[in-house]
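A.B. asks: sequence and computational prediction follow.
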Amino acid sequence: MSPSTAAVPGSSIIRGARSDAESRAVAAAIAIPAVVVQSKGHGHAGTAMAMAPLAHVLFHRVLRHNPADPEWEGRDRFILSAGHASLLLYTQLHLSGYDLDLSDIAMSRTLGARTPGHPELGVTPGVEMSTGPLGQGFASAIGLAISLRRDESLHDAHEGVWGADVFTLAGDGCLQEGVSAEAASLAGALGVDNLVAIWDDNRITIDGPTDLAFSENVRERFRAYGWRVLDIVDFHDLDEIERILTVARERTGQPTLVAVRSVIASPSTSIEGTSAAHAGALGELETANVLATLGFSPDSTLTTLVDDSVREVTRETQSRGVDLHRKWQEREELWRAHHPQLAHRRDELMLSAPLRMPPAVSAAVESALDAVTRTDIETPTATRKTNGAVIAALASKGVLFGGSADLSGSTNVAIPGDAVSASHPEGDFIHFGIREHAMAAILSGIALHGLWRPYGSTYLAFSDYQRPSIRLAALMNLPTTYIYTHDSVAVGEDGPTHQPVEQIASLRTVPGLSVIRPADAAEVVSAWRAVLSGPASPVAFVLSRQDVPALPPRENLDDKVRQGAYVVWQHGEGDDIALIATGSEVALILESAREIARDGTAVRVISMPCVEWFEHADSEWRQSVLPDAIRARVAVEAGRGDVWYRWVGLNGRVVGIDEFGESGSGSEVLARKGITVSAVVSAARETLAATASA
């Protein structure tokens, strides 16, 4: 190698650069993570270093994006499933011209920084999703691709406006997590061909080589799923990377896995290819060696790494993005002129899009909900049945998109129409198969697209399979809707494996998740009105398998349910004792209250369909429903009672179920577990006595 060639940073390892400046830009992108992590003593540099050439090609040659408008609807999406490599993403966002400075990168992993330790939606411009828990980004990318492909199929009319692609970068850890297997299997079955999953095949995990616990042939596994598999052999060859990624985005009827055989932390001679490269600083000497190998001064800083030549070549991506955006706008104008009905329909969806603050509720949607109200609220009926009528009504108006984990008939979310398939991407609903975890992650991807409110259904006992995805949806404030039926031991004969006990209480511990357990058909419809018109956030509907009685007529029920709790009935002033319940137990406490009232006790019955909404109601409303002066309180719910002690106080009582159920009829199991009128009345007498003597 001649001295002149060696003097160009990056030229010793980077191949296929179009100029010396591009070679230096890629070398700088490799060096930045090493320098940042060394300066802090913590962080993840290894993957960010190894994947820097690929990320450079992706952001500067392949992705359709506009750094000046991160929310441009026509953009491709990139999700970093291997979220620990956040410096990889932050570096490319900065170099591409997003509103992110080198100082922001230097501040990564510090309190209040715009560059948190793992990517977070809404914190860093250009970040499409919060990631970090492995496999979640991969699975949600599939949901995003499904939704974008449906949008294209329904609205594009071959005009090239709504045809965005989704790229995701996953590591060995992502592909070991079960959620990625579930999601990849479904993606193959549905032929999601606007998806490119890039697999960093570095064969290293924290404990050591992947072959400690991972011996499968990943390429053949994905082929068996129905994916196309491509290989990048030289992870430092920019032209090879570009060629393979360009082929990968071609629509072939299959999702594509691009396998990149990389070496973690390359070009570090001492720790590359080892588990030591996953996290932590390289060390002062080794960082200097990496810089020298790349052709930089060993004492280089971020500002000297990113010199004028680097900025000049990488900021060409800004002008490229503006040009791509302009041409897209021209196509969009033609699309609107040629297909005004499609444009109007899509615009209507955007007006009610759940990510708007707040979304609009169209007259058509209100009419659909009114129709459900007229037909379902006056006779005893299972709340799952009424909810199913709402799902069908809203889906017919194009507001919802989702499906069930192989339980649509039982959870009552079956709707007319055709399912999404490889040949029918515009389908009305998704058969998720027996994949509860992937379903929840895919719902997040649909929500990230933003055009439809996603829903998915299963039995409440199986919500535990979904917790990592629910948690991320809550972290991102996504408007995902989880439909859970068979809500208590009243499930009956299927026994304790299918009878939820701890699930409702557990779901209520997730910050930002609203858990809604309606007492009757009317509450179901009112709760949906509140959800559709409220700010973006995830909700879980918890619904009964068994019929529940219709409660007495209530005025202004929509407003009352929106506040989370309200007084259903009271005797006298209702100021001696308050009985509180959710779901099917509201009818139980109403019967109990009438018995208690026979001796003149002023009792009130409170339905609290959503604890979280009541917590956020204003104090005046909370006091009108549950005034401090009422110290005798009983809360009743057919599950663990942990949350209710906040509302009943030290002298109150909770009637709940703190042990697993049994196999038998629902009414028999409820009685065996103490969810009875006599148990409620007894608890009421106890708390009345306790408060009287206190």
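C.D. replies: Okay, I see it. Quick caveat, the model's predicted, so the values are computed rather than measured.

A.B. asks: switch to C-alpha atoms for all contacts and neighbour counts from now on
C.D. replies: Noted.

A.B. asks: now the strands: where do they sit in the stretch 201-350 of the chain?
C.D. replies: Assigned by DSSP state E, counting those that start in this stretch, the stretch 201-350 of the chain shows strands spanning 204-205, 208-209, 228-232, 256-260.

A.B. asks: can you redo those strands as JSON lines with distance to Ala414 and mean neighbour count?
C.D. replies: Below are the strands of the stretch 201-350 of the chain laid out as JSON lines (distance: least, CA to CA, whole Å; neighbours: other CA atoms under 10 Å):
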{"stretch": "strand 204-205", "distance to Ala414": "42", "mean neighbour count": "21"}
{"stretch": "strand 208-209", "distance to Ala414": "46", "mean neighbour count": "15"}
{"stretch": "strand 228-232", "distance to Ala414": "32", "mean neighbour count": "20"}
{"stretch": "strand 256-260", "distance to Ala414": "31", "mean neighbour count": "24"}
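
A.B. asks: distance check, Arg554 against Ala522.
C.D. replies: For Arg554, the distance to Ala522 (CA to CA, to the nearest Å) stands at 9 Å.

A.B. asks: between those two, which one's more packed in?
C.D. replies: Between Arg554 and Ala522, counted using other CA atoms under 10 Å, Ala522 has the larger neighbour count: 24 against 12.

A.B. asks: next, the contact list for the more buried one, please.
C.D. replies: Thr373, Asp376, Ile377, Ala550, Leu557 (CA atoms under 8 Å, 6 or more residues apart in numbering).

A.B. asks: tell me which of those residues is nearest to Arg594?
C.D. replies: Here the nearest of these to Arg594, counting by CA to CA, is Ala550; it sits at 16.2 Å.

A.B. asks: wasn't the closest one part of a strand?
C.D. replies: No - Ala550 is assigned coil when assessed by DSSP: H, G, I helix; E, B strand; the rest coil, not a strand.

A.B. asks: my read: it touches Pro518, true?
C.D. replies: No - contact criterion CA atoms under 8 Å: Ala550 and Pro518 do not qualify, at 11.1 Å.

A.B. asks: of these two, give the one with the bigger neighbour count.
C.D. replies: Set Ala550 next to Pro518 and count neighbours by other CA under 10 Å: Pro518 wins out with 29 against 19.

A.B. asks: next structured bit after the helix or strand where Ile446 lies?
C.D. replies: Secondary structure assignment for Ile446, by DSSP states H and E: helix 436-449. Going down the chain from helix 436-449, the next helix or strand is strand 453-459, by DSSP H and E.

A.B. asks: ok, then the element right after that next one?
C.D. replies: Next helix or strand after strand 453-459 toward the C-terminus (DSSP H and E): helix 467-475.

A.B. asks: try it against this one:
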Amino acid sequence: KFNREGFPIIDHYTFALVSDGDLMEGVSCEVAQLAGHWKLNKLVVIWDNNGVSIDGPTSLAWSEDVLKRFDAFGWFVQEVEDGYDLEKLEKAIKNALEQKEKPSFISVKTHLAYGSPKQDDASAHGAPLGKDLALQTKKNFGWAQEEFFVPEDVWAYRSEKIKKGELLERQWQEMFQEYAKRYPEEAELLQRIFRRDWGQDYKKVLPEFKEPMATRQASGKVLAQICKTIPTLFGGSADLSESNNTYIHGEGDFPNGRNIHFGVREHAMGTILNGMAYHGGILPYGGTFLVFSDYMRPAIRMASLSKLQVIYIFTHDSIGLGEDGPTHQPIEQLSSLRLIPNLFVLRPADANEVSIAWHIAIERKEGPTAIVLTRQKVPLIDRQKYASHWECLKGAYLLADEGEETQVIIFASGSEVHPALRAKEILEEEGIKVSVVNVFSFELFENQPQEYKRKVLMREVKKRVAVEAGRGLLWHKFVGMDGLIISMEEFGKSAPGEKLMEHFGFTAEHIARRIKEWL
């Protein structure tokens, strides 16, 4: 995209220093398979092979041939038997940098707590050596017996590397200045995307929908438009691209295009998205079924903790997905995702709210955003009759407001919003005045001013109801301990989606009847 003849603007390598424990984790296999499959020759992994984990020697739980594993994955594999022979280590790294079609894996045999009285002792993993053992270690190396001491040759080496780094940076900056003269548009775009400034043109192409559809389908249509204005919007799906509607048609497959096929590797997908966000210049997204977000939870948590701008597309968001049954029907996932600090969870109620969800995800720079979508078709909310879909920007909003006449207030999200509106109509035929709040995002709503939250929450209304096809525990925040929560407190069943919604009580008629009985 950016390199030109004589201007290797982006040509760096990525190095990873990994431990025994890192390679025991299953995700290491997932990502290594993909790196070998994609022939990522600019990736170099160095294994600190010291044979000791927290419980003791790694042989307690690990006996595989790691080098054969990486060889089978399509990596260039080397072994340095003495990790303190710097000449051999340097040679291995140079060999790695010469690879054209394979990522490199270097096993480097080392010792835990090298040179100390606790060398190769598992207790050195989590406890400091202490003053006496630290002094003994320095004595073993022939260093001065000072409490804080760095040998002069280390200081000299450090200074030399700083000067070399400064020179390389000056040279790159001079090259980039010349590049900017010759290729001003590319240079301006490169600087902008590394500031995570995705521009404003995407707003001009956000679709306004006129027909009802599944919100996952709407998301695919939004993606097809905004990708034209954000050239480094980049991502894919964990083997569900057609179901998640995450494939950008006409853009080709990675490594030659923008569509990444992660395979059935949700955890790997999450970690790779994080790596892309850490690198910068890329707006990464990844899709899977909502229930499978469990497989990538460590990566989601790390993105939230690290304030990485990553977009998750989680489809098939309730029992409404139908016949795939309880193994695929998410029950607890919405609540558990909402519990992760700094993760924004957005659940649109119709196609037009999907456009707003993408807008929020693109503008939000300080953390990840999960867009949660239906498999089944949902009606378009009549915005001539009810509040604008742009009110989603506030997280929750009064979709239907009866003001001071309100006797019952219903809070709902996603596909349950329209049945809640219909239940309102049924109840009002019997003289019960109902206001409906669309809770698009708990997190966005929490960030609103107190005055706005007071207006939406209507605390003066004592009859309070929440409706969502997931676990209901978090909804007590809206309805209090005495409110009525219509939710899923058991696993689903295998049947058509509309039958399941009726069976578990999420149709308008069921909602209205439950509220009447409760009143």
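C.D. replies: Yep, that arrived. These numbers were taken from a predicted model, which means no experiment stands behind them.

A.B. asks: for the aligned partner of Ala281 of the first structure in the second structure, the count of nearby residues, please.
C.D. replies: By TM-score structural alignment, Ala281 of the first structure lines up with Pro128 in the second structure. Look at Pro128 of the second structure: counted by other CA under 10 Å, it has 10 neighbours.

A.B. asks: show me what contacts the residue in the first structure that Gly275 of the second structure lines up against?
C.D. replies: By TM-score structural alignment, Gly275 of the second structure lines up with Gly445 in the first structure. By CA under 8 Å, 6+ apart, Gly445 of the first structure lies in contact with Ala139, Ser140, Ala141, Ile142, Gly143, Leu144, Ala145, Ser147.

A.B. asks: one step back: how about JSON lines for the strands of the stretch 201-350 of the first structure, with distance to Leu588 of the first structure added?
C.D. replies: Below are these laid out as JSON lines (distance: least, CA to CA, whole Å):
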{"stretch": "strand 204-205", "distance to Leu588 of the first structure": "54"}
{"stretch": "strand 208-209", "distance to Leu588 of the first structure": "57"}
{"stretch": "strand 228-232", "distance to Leu588 of the first structure": "56"}
{"stretch": "strand 256-260", "distance to Leu588 of the first structure": "54"}
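
A.B. asks: out of those strands, nearest to Ala353 of the first structure?
C.D. replies: Taking the strands of the stretch 201-350 of the first structure one by one with CA to CA, strand 256-260 is closest: 29.5 Å.

A.B. asks: from the rest of the structure, what touches the closest one?
C.D. replies: By CA under 8 Å, 6+ apart, strand 256-260 of the first structure touches 193, 195-202, 219, 222, 227-235, 244-245, 248-249.

A.B. asks: also stretch 377-392 of the first structure?
C.D. replies: Stretch 377-392 of the first structure is contacted from outside by 368-369, 372, 376, 400, 411-416, 485, 518-522, 524-525, 543-550, using CA under 8 Å, 6+ apart.

A.B. asks: list the buried ones in it?
C.D. replies: The neighbour-count check on stretch 377-392 of the first structure (16 or more other CA atoms under 10 Å) flags 377-378, 381-392 as buried.

A.B. asks: and the residues you listed, which of them are in helices?
C.D. replies: With helices taken from DSSP state H, the overlap with those comprises Thr383, Arg384, Lys385, Thr386, Asn387, Gly388, Ala389, Val390, Ile391, Ala392.

A.B. asks: could I get the residues you listed in a markdown table, plus columns for distance to Gly664 of the first structure?
C.D. replies: Shown next, in a markdown table, are these (distance: CA to CA, whole Å):
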| residue | distance to Gly664 of the first structure |
| --- | --- |
| Thr383 | 21 |
| Arg384 | 21 |
| Lys385 | 23 |
| Thr386 | 25 |
| Asn387 | 26 |
| Gly388 | 26 |
| Ala389 | 29 |
| Val390 | 31 |
| Ile391 | 31 |
| Ala392 | 32 |
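
A.B. asks: Ser335 of the second structure -> the first structure?
C.D. replies: Matched to the first structure by TM-score structural alignment, Ser335 of the second structure sits across from Ala505.

A.B. asks: what of Ser415 of the second structure?
C.D. replies: Here Ser415 of the second structure is matched to Ser584 in the first structure, going by TM-score structural alignment.

A.B. asks: what count of nearby residues applies to its match?
C.D. replies: Residues contacting Ser584 of the first structure under the criterion other CA under 10 Å number 27.

A.B. asks: contacting residues for the residue in the second structure that Ala405 of the first structure lines up against?
C.D. replies: Taking TM-score structural alignment, Ala405 of the first structure has Ala238 as its aligned residue in the second structure. By CA under 8 Å, 6+ apart, Ala238 of the second structure lies in contact with His261, Phe262, Gly263, Val264, Arg265, Glu266, Met269, Gly286, Gly287, Thr288.

A.B. asks: right, and Val35 of the first structure touches Asn289 too?
C.D. replies: No - contact criterion CA under 8 Å: Val35 of the first structure and Asn289 do not qualify, at 11.4 Å.

A.B. asks: between these two, tell me which one has more neighbours.
C.D. replies: Each of Val35 of the first structure and Asn289 has its neighbours counted (other CA under 10 Å); Val35 has more, 26 against 20.

A.B. asks: pull the contacting residues for the closest residue to the more buried one other than its chain neighbours.
C.D. replies: Nearest residue to Val35 of the first structure in three dimensions, chain neighbours excluded: Thr287, at 6.8 Å (CA to CA, 6 or more residues apart in numbering). By CA under 8 Å, 6+ apart, Thr287 of the first structure lies in contact with Ala34, Val35, Gln38, Ser268, Pro298.

A.B. asks: overlap between those residues and the second structure?
C.D. replies: For the contacts of Thr287 of the first structure, the contacts that persist in the second structure are Ser268, with contact defined as both residues aligned by TM-score structural alignment, their matches' CA atoms under 8 Å.
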